[in-house]
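# 3D model of this:
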Amino acid sequence: MINRKLRRTTAIGPWYCTNVGNWLQAFFLAVVCREQQRYRDLCEIPVDLLREAGESEGTRYNPSSYHWAAALQDFVLHRPGLAENLTAAMELSTPERAEISDPEYLNKITFPPMNQGLALHGDYWTTGERINDIDGIVSLPLLALACLGYDTAEQNPDFHFDVESGYLPKHLLENSWYGEFPT
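Next comes the predicted model:
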């Protein structure tokens, strides 16, 4: 919808902005907004296409990002390969394996969604001049994973979710604003 009207556009095919970073951002936003069909559709986009299009103009992404996207796709679509992709993403995102990203950013921001996270997120964003950076208010990847956990706990009585943090907005996490705003 644009300006409250449904608009149809013509697809132009993969472009440099069809990259793994934008895919991850779109995926996490769709999960937080509980747009299940949207994040399932995103999971149908081949990771190789994200790599090819995203790097078509010379931009490089950390190799762990591709395995992380593949692991998320495997999880959502119940495909084999989750363990292998998650392991590869974790191994490639350790600071000593940093090829592109700053090792501190990898250790405290990139890697934590697959490990611990909330404490490291707070530590990273409350250090030095980053303390006033709006990017540190909420960790979108951690919020999205928490939403998946919360929703799983709502459906599966054997799964328990009991994480609270100022970095995880309560109403987004608990889905209590669902339907409040048109999408």
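
# use CA for all of it now, contacts and neighbours both
Will do.

# Walking through this protein, point out its helices one by one.
Under the criterion DSSP state H, the chain contains helices at 20-32, 36-42, 47-54, 63-77, 82-92, 103-105, 118-125, 140-155, 170-173.

# Point out the most buried one among these.
Compared across those, helix 63-77 shows the largest average neighbour count, a mean of 21 (mean count of other CA atoms under 10 Å).

# which other helices and strands contact it?
In terms of contacts (3 or more CA pairs under 8 Å, 6 or more residues apart in numbering; DSSP states H and E), helix 63-77 is packed against helix 20-32, helix 47-54, helix 82-92.

# Which among the helices of the chain is found nearest to L6?
Proximity to L6 (CA to CA) singles out helix 36-42 among those, at 16.4 Å.

# From the contact counts, what lies against the closest one?
Applying 3+ CA pairs under 8 Å, 6+ apart, we find helix 36-42 packed against helix 20-32.

# Using CSV, please lay out the helices and strands packed on helix 63-77 together with distance to V138.
Below are the helices and strands packed on helix 63-77 laid out as CSV (distance: least, CA to CA, whole Å):
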stretch, distance to V138
helix 20-32, 12
helix 47-54, 25
helix 82-92, 22
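
# ok so, going back, can you list the helices of the chain in a markdown table and add distance to D133?
Output for the helices of the chain, formatted as a markdown table (distance: least, CA to CA, whole Å):
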| stretch | distance to D133 |
| --- | --- |
| helix 20-32 | 18 |
| helix 36-42 | 28 |
| helix 47-54 | 26 |
| helix 63-77 | 23 |
| helix 82-92 | 26 |
| helix 103-105 | 14 |
| helix 118-125 | 7 |
| helix 140-155 | 15 |
| helix 170-173 | 21 |
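
# one more, for comparison:
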Amino acid sequence: MRIDNAMETIPRHDIDADFARRQVDTLQSLIESAMEDVVADGDEDALGSVRSRAIMRFAYLTVLDPTAGQEETWRAAVLASQAANAVFARTSKSEEEVQYQLGDQTVTLPVVGPNWHATPVDWLTAAWLAVITRSEERIQELCAVGKYTLRGSGAKVEEYVHPWIETLQRFLSGDPISPELLESVIDLSDPENAKFASREYMLLVAYPPVNMLYRVLRGTSEQFHDALVQATTGHRDYWSQADLADDPSGFVALPVLAMAILGRDNGFPVEVESDYLPENLVRGTWSNR
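Predicted coordinates for the structure are as follows:
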């Protein structure tokens, strides 16, 4: 049995800090180059490049700053979140162009409607980042993204993804979630139902955040803690595999971190320490300043 109020430590897998440092600098140059094209004409592919590189740069910075205690890491997380949302801002149905903040710049983006940059998986990443950076504005922007936009991207996704997004939109908007909706997500995220992802991915990465939200909605603090431990451990087990250990996608457990924050905001103590879950992001240190 777990000792009450005892922090549980889950180490991150080994990552080459020197390589991470070089990548931080390289990615910054690539972001600046792509931003020039975004500022010049709102280039769609350039915006996608800013998004992917900003997310990677944030991940590499957490290798050098595991608690996300430095302002540079926080600013990188915010830029990643802004860029992830900007892709969806340009799917607006009512405007020909939109103004969007990216870092210190306000850029003009032509509206292009549903497109392959704005997939359901991209929506999930944007949602995790918006929650992690605690931007209510960006969260509500994502809650307003409709099924037509997501399905119109043409992306093939696992069946659980669309009801999972609906569940998150309802939760983040404060709307009621029917038991049937959440149960459908749980059922469809069973590894046996996977069509595209590996069974291992579904078991270790896809399902655990679903279980965490279930515990936020219907569980006890101890059940939430157990779900958080399982999710963080599952993330480590998946991303520490030899062919994945150097992938920055695994350096921070974005969905687990976001769910830990949502749990914490709903009164569930977060009693897990891990570099996958940077401490200052869990606590909201920067957003409270």
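
# Would you pull the TM-score for this pair?
The TM-score (TM-score structural alignment, normalised by the length of the first structure) is 0.83; 170 aligned residues with a CA RMSD of 1.9 Å.

# hang on, the earlier thing: can you say which of the helices and strands packed on helix 63-77 of the first structure is nearest to T126 of the first structure?
helix 20-32 (22.3 Å).

# Which part of the second structure matches the closest one?
Here helix 20-32 of the first structure aligns to the second structure at residues 120-132, judged by TM-score structural alignment.

# With the first structure overlaid, report how far the matching stretch is off on average.
Compared with the first structure after the fit, stretch 120-132 of the second structure shows a mean deviation of 0.7 Å (mean CA distance after the TM-score superposition for the first structure).

# C147 of the first structure maps to what in the second structure?
Match for C147 of the first structure (TM-score structural alignment): I261.

# Show the contacting residues for its match.
Counting by CA atoms under 8 Å, 6 or more residues apart in numbering, I261 of the second structure makes contact with V131, I132, V282, R283.

# now do A231 of the second structure
Contact partners of A231 of the second structure, counting by CA under 8 Å, 6+ apart, are L204, V205, P208, P209, M212, V256.

# can you pull the contacts of the second one?
V205 of the second structure makes contact with A231, G234, H235, Y238, according to CA under 8 Å, 6+ apart.

# what residue of the first structure matches up with it?
Matched by TM-score structural alignment, V205 of the second structure corresponds to I109 in the first structure.

# quick one, strands of the stretch 1-150 of the second structure?
Taking DSSP state E, counting those that start in this stretch to define them, one finds strands in the stretch 1-150 of the second structure at 8-9, 97-102, 105-110.

# which one of the ones you listed lies closest to D37 of the second structure?
Of all the strands of the stretch 1-150 of the second structure, strand 105-110 sits nearest to D37 of the second structure, with 10.5 Å by CA to CA.

# Onto which residues of the first structure does the closest one map?
Alignment note (TM-score structural alignment): strand 105-110 of the second structure is matched to residues 5-10 of the first structure.

# so which of the contacts of A231 of the second structure comes closest to V24 of the second structure?
V24 of the second structure has its nearest neighbour among those in V256, at 23.4 Å by CA to CA.

# just to revisit the earlier point, between the strands of the stretch 1-150 of the second structure, which one is closest to E192 of the second structure.
Closest approach to E192 of the second structure among the strands of the stretch 1-150 of the second structure (CA to CA): strand 8-9, 30.9 Å.

# which strands and helices sit next to the closest one?
Applying 3+ CA pairs under 8 Å, 6+ apart, one finds that strand 8-9 of the second structure contacts strand 272-273.

# Grab the nearest non-local neighbour of whichever residue in the second structure pairs up with L49 of the first structure.
Using TM-score structural alignment as the criterion, L49 of the first structure maps onto T149 of the second structure. With CA to CA, 6 or more residues apart in numbering as the criterion, T149 of the second structure has its nearest non-adjacent residue at 4.9 Å, and that residue is P114.

# and that neighbour, what is it in contact with?
Contacts of P114 of the second structure (CA under 8 Å, 6+ apart): T91, Y148, T149, L150, G152, S153.

# what's the answer for P141 of the first structure, then?
Each residue near P141 of the first structure by CA under 8 Å, 6+ apart is listed here: Q25, F28, P113.

# any chance of those in CSV, with distance to G128 of the first structure too?
Formatted as CSV, the contacts of P141 of the first structure follow (distance: CA to CA, whole Å):
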residue, distance to G128 of the first structure
Q25, 26
F28, 27
P113, 23
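
# between those residues, which is nearest D74 of the first structure?
Nearest to D74 of the first structure out of those is F28 (CA to CA; 14.9 Å).

# Excluding chain neighbours, what is closest to the closest one?
Using CA to CA, 6+ apart, the closest residue to F28 of the first structure is A144 (5.2 Å).

# cool, and A76 of the second structure?
If the residues on either side of it in the chain are set aside, A76 of the second structure comes closest to F58, at 5.1 Å by CA to CA, 6+ apart.

# surely the one you found meets A77?
Yes. Under the criterion of CA atoms under 8 Å, F58 of the second structure makes contact with A77 at 5.6 Å.

# Pull the contacting residues for the residue nearest to R38 of the first structure when sequence neighbours are not counted.
Nearest residue to R38 of the first structure in three dimensions, chain neighbours excluded: A30, at 6.3 Å (CA to CA, 6+ apart). Neighbouring residues of A30 of the first structure by CA under 8 Å, 6+ apart: Q36, R38, Y39.

# again, 10 Å this time
Going by CA atoms under 10 Å, 6 or more residues apart in numbering, A30 of the first structure touches L24, Q36, Q37, R38, Y39, R40, L42, A144.

# Ok, A98 of the first structure next?
A98 of the first structure neighbours (CA under 10 Å, 6+ apart): N62, P63, S64, L92, E104, Y105, L106, N107.
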